[in-house]
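Novice: pasting the sequence and the predicted model now:
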Amino acid sequence: MPEIFSAAFLSALFAIVLIDLVLAGDNALIIGLVARNLPKEQQRKVIFWGTFGAIAVRGLMAILVVYILNVPGFMLAGGLALIWISRKLLTPDENAADAHKGPAPATSFPAALRTIVVADAVMGIDNVLAIGGAASGSIVLIIMGLIISVPIIVWGSHLVIRLVDRYPAVILLGGAVLAWTGYSMIVREPLLMTWLAAHPPARFVIAVLVFSLSLAPWWSERLSRKMQPLVVLLPGLLVWLLAFEVAIPYLKGSGGVLATDMGSYLIQAVRWLGWLPLAAAYILLRERAAPRTVNAPSRP
């Protein structure tokens, strides 16, 4: 532990301030986006309790982080949770006028607080690890790092609410931050790291898949009707390719389908062309269903 006010202590404190500015900003962004459509008095409550929850979660994780990271599947589950939160954040409000649809943030205090706590619990891992590393085991520095993050989150949350009112595209930024954090957690999952090291292209496929799923609600509202099937087809194609990346090693070897040249050619043909009839069937069914929805007779 560095001596208080020594050069090492001040250097570590400066590093923690920089870490808070970068990582606590994510929490402020999420709190601001979730709370933006609540009444003003509830916005203050959500920001206060959301900040309290973020700090409480980080404090708990600072104690338990070593054990949490050893739980099989925790990083994968956290990454998938962030994809769900991103989609929820960007899903259009069905109650809004069609011409002015906007993303549907939480409309009640409990729902907003629940979303914020889940996001903080998942995203707080990076913050705890970064601050813990910079503090070099100093409890004083860890506590100071948590205290410093409070005004950053509170001020940042108010700033985000004001920015969203003027620049709605900030909502997309929040979804992208969640998507990137979710991807980072998934590829750091210990259960997948060995497999990903042996299949480098899978990282790129997972990255595109995560961003496609996370941001799909935003783009589906802005694409033309003819382009909207891409919101389903792109993630579907990526899942198809990933499935083959997982399955092919099991098909190799003696007695496997890939043991012969003919079997290998057949598998590769299915891998690269097999998705086309499925995509065509989806588009056809979608086109057949659309007229019944659009031209349904209105009731008097």
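Specialist: Cool, got the structure. All of these numbers come straight from a predicted model, not from anything done at the bench.

Novice: only C-alpha atoms from now on, for both contacts and neighbour counts.
Specialist: Noted.

Novice: between the two ends of stretch 31-41, how far is it?
Specialist: End-to-end distance of stretch 31-41 (C-alpha to C-alpha, to the nearest Å): 15 Å.

Novice: got a list of contacts for that stretch?
Specialist: Under the contact criterion C-alpha atoms under 8 Å, 6 or more residues apart in numbering, stretch 31-41 has outside partners 43, 46-47, 50, 89, 105-109, 112, 115-116, 156-161, 164, 171, 174.

Novice: next, the buried residues of it.
Specialist: Applying a neighbour-count criterion of 16 or more other C-alpha atoms under 10 Å, one finds 31, 32, 33, 34, 35, 36, 37, 38 buried in stretch 31-41.

Novice: in three-state terms, label the second one for me.
Specialist: For residue 32, the secondary structure call by DSSP: H, G, I helix; E, B strand; the rest coil comes out as helix.

Novice: for it, which non-adjacent residue is closest in space?
Specialist: Leaving aside its chain neighbours, residue 32 sits nearest to residue 157 (4.3 Å; criterion: C-alpha to C-alpha, 6 or more residues apart in numbering).

Novice: and that neighbour, what element?
Specialist: helix 139-166 (DSSP states H and E).

Novice: list the buried residues of that helix.
Specialist: 141-142, 144-146, 148-150, 152-154, 156-158, 160-161, 163.

Novice: again with stretch 230-244
Specialist: 230, 231, 233, 234, 235, 236, 237, 238, 241, 242, 244.

Novice: do stretch 264-283 as well
Specialist: 264, 267, 271, 275, 279, 283.

Novice: which non-adjacent residue is nearest the fifth one?
Specialist: Okay, so that is residue 279. Per C-alpha to C-alpha, 6+ apart, closest to residue 279 is residue 233, 6.7 Å.

Novice: give the next helix or strand downstream of the helix or strand that that neighbour is a member of.
Specialist: Residue 233 is part of helix 230-251 when elements are defined by DSSP H and E. Per DSSP H and E, helix 230-251 leads on to helix 261-273 as the next helix or strand towards the C-terminus.

Novice: so what's the gap between that following helix and the chain middle?
Specialist: Relative to the mean C-alpha coordinate of its chain, helix 261-273 is positioned 34 Å out (C-alpha atoms, centre = their mean, to the nearest Å).

Novice: let's bring in a second model and compare:
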Amino acid sequence: MEIFLQADTWVALLTLTFMEIVLGVDNIIFISLVAGKLPEHQQKKARIGGLALAMITRVLLLLGITWIIGLTKPVLTFGDFELSWRDIILLAGGIFLLVKSTLEIHHKVEGQHETERNVSAKSFGLAIGQIVMLDIIFSFDSILTAIGLTTEIVLMIIAVIISILVMMIFAKAISDFVNKHPTIQILALSFLILIGVMLIIEAVHYHVPKGYIYFSVFFSLSIEMLNMRYRKKND
């Protein structure tokens, strides 16, 4: 463990951890929405269990990093356009987020009752499966980005573990806040639509700087917080 005696190691670890936490924002939002549909006594179990399985999955993916890199090689060719397994996975994940988020917004706007619209969502196993599946999709970008920051697998694994633990600590507070305010739910679902579009664009080889996306989300959230404060003062 001589690498931990070097200053560059700690800088890389802090950078990786920060990156994992930032990239985990969309995970927490998705988990909040999915877990919020479960019976109250299962919500905490879904959040913690989903994140724990996500952590194990991400660590296993890091240990198979050679395989991950291999997924960037083209498997389908259409003239000059090439698709790798990574592109196909991102495309499928983007379409899934678009469809699921659009349907959720539709249900909320139409005002369907919880009992009518959440029959399938109240399956604990389904909720966990959705959380893990989305985490795997989001993991590809974070892992490939991590490779550009360091070649030390142990640092990547430590960063993943720390970031997931941070998510576990704040997941309930974020989940309660999102599920308590309908307008925040709509904003969160819109954010997931934005992420879905980004995944699809990335899948067809157009890079979208994530800073623009996160800035737009935080800006929208700031405006909504002001609106909530205004409505509260005038109630």
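Specialist: Great, that's in hand. Computed from a prediction, not measured in an experiment: that's the story for all the values here.

Novice: just to revisit the earlier point, which of the buried residues of stretch 230-244 of the first structure sits closest to residue 182 of the first structure?
Specialist: Nearest to residue 182 of the first structure out of these is residue 235 (C-alpha to C-alpha; 15.7 Å).

Novice: mind listing what the residue nearest to the closest one when sequence neighbours are not counted touches?
Specialist: For residue 235 of the first structure, ignoring the flanking residues on the chain, the nearest one in space by C-alpha to C-alpha, 6+ apart is residue 209 at 5.5 Å. Residues in contact with residue 209 of the first structure, defined by C-alpha under 8 Å, 6+ apart, are 234, 235, 238, 239.

Novice: and the residue nearest to the spatial centre of the second structure, what helix or strand is that in?
Specialist: Geometric centre of the second structure, nearest residue: residue 27, 2.7 Å, by C-alpha atoms, centre = their mean. Element membership of residue 27 of the second structure, judged by DSSP H and E, is helix 25-35.

Novice: so for the helix or strand following that helix, what gets flagged as buried?
Specialist: Counting by DSSP H and E, the next helix or strand C-terminal to helix 25-35 of the second structure is helix 40-63. Within helix 40-63 of the second structure, the residues scored as buried using 16+ other C-alpha under 10 Å are 43-44, 46-55, 57-59, 61-62.

Novice: how about stretch 9-29 of the second structure?
Specialist: Buried, per 16+ other C-alpha under 10 Å, within stretch 9-29 of the second structure: 9, 12-13, 16-21, 23-24, 26-29.

Novice: and if you look at stretch 140-152 of the second structure?
Specialist: Going by 16+ other C-alpha under 10 Å, stretch 140-152 of the second structure has these buried residues: 140, 142, 143, 146, 147, 150.

Novice: nearest residue to the alignment partner in the first structure of the second one other than its sequence neighbours?
Specialist: Using TM-score structural alignment as the criterion, the counterpart of residue 142 of the second structure in the first structure is residue 127. Take residue 127 of the first structure and drop its neighbours on the chain: the residue closest to it by C-alpha to C-alpha, 6+ apart is residue 23, 6.0 Å away.

Novice: for residue 211 of the first structure, see how far away that neighbour is.
Specialist: 20 Å.

Novice: touching the strand or helix carrying residue 115 of the second structure from outside, list them.
Specialist: Using DSSP H and E, the secondary-structure element containing residue 115 of the second structure is helix 114-117. Helix 114-117 of the second structure is contacted from outside by residue 107, using C-alpha under 8 Å, 6+ apart.

Novice: repeat that for 7 Å
Specialist: Counting contacts by C-alpha atoms under 7 Å, 6 or more residues apart in numbering, no residue outside helix 114-117 of the second structure touches it.

Novice: and residue 190 of the second structure, what's its match in the first structure?
Specialist: Taking TM-score structural alignment for the superposition, residue 190 of the second structure sits opposite residue 176 in the first structure.

Novice: still on that earlier bit, distance to residue 219 of the first structure for the buried residues of stretch 31-41 of the first structure - can I get that in JSON lines?
Specialist: Below are those laid out as JSON lines (distance: C-alpha to C-alpha, whole Å):
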{"residue": "31", "distance to residue 219 of the first structure": "22"}
{"residue": "32", "distance to residue 219 of the first structure": "21"}
{"residue": "33", "distance to residue 219 of the first structure": "18"}
{"residue": "34", "distance to residue 219 of the first structure": "19"}
{"residue": "35", "distance to residue 219 of the first structure": "22"}
{"residue": "36", "distance to residue 219 of the first structure": "21"}
{"residue": "37", "distance to residue 219 of the first structure": "21"}
{"residue": "38", "distance to residue 219 of the first structure": "24"}
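
Novice: with these in mind, which one is nearest to residue 292 of the first structure?
Specialist: Closest to residue 292 of the first structure, out of all of the buried residues of stretch 31-41 of the first structure and judged by C-alpha to C-alpha, is residue 37, at 34.1 Å.

Novice: the closest one and residue 89 of the first structure, how far apart?
Specialist: Distance from residue 37 of the first structure to residue 89 of the first structure, by C-alpha to C-alpha: 12 Å.

Novice: so what's in contact with the two at the same time?
Specialist: Common neighbours of residue 37 of the first structure and residue 89, using C-alpha under 7 Å, 6+ apart, are residue 105.

Novice: let's verify residue 146 of the second structure: helix, strand, or coil?
Specialist: Classified using three-state DSSP, residue 146 of the second structure is helix.

Novice: so who does the alignment partner in the second structure of residue 156 of the first structure touch?
Specialist: Using TM-score structural alignment, the partner of residue 156 of the first structure in the second structure is residue 170. If a contact means C-alpha under 7 Å, 6+ apart, then residue 170 of the second structure has no contacts.

Novice: could you check how far residue 170 of the second structure is from residue 177 of the second structure?
Specialist: 11 Å.

Novice: show me how far the following helix or strand past the helix holding residue 157 of the first structure is from its chain's centre.
Specialist: Following helix 139-166 of the first structure in sequence order, the next helix or strand is helix 170-187 (DSSP H and E). In terms of C-alpha atoms, centre = their mean, the centre of helix 170-187 of the first structure is found 4 Å from the chain centre.

Novice: okay then, goodbye and thanks.
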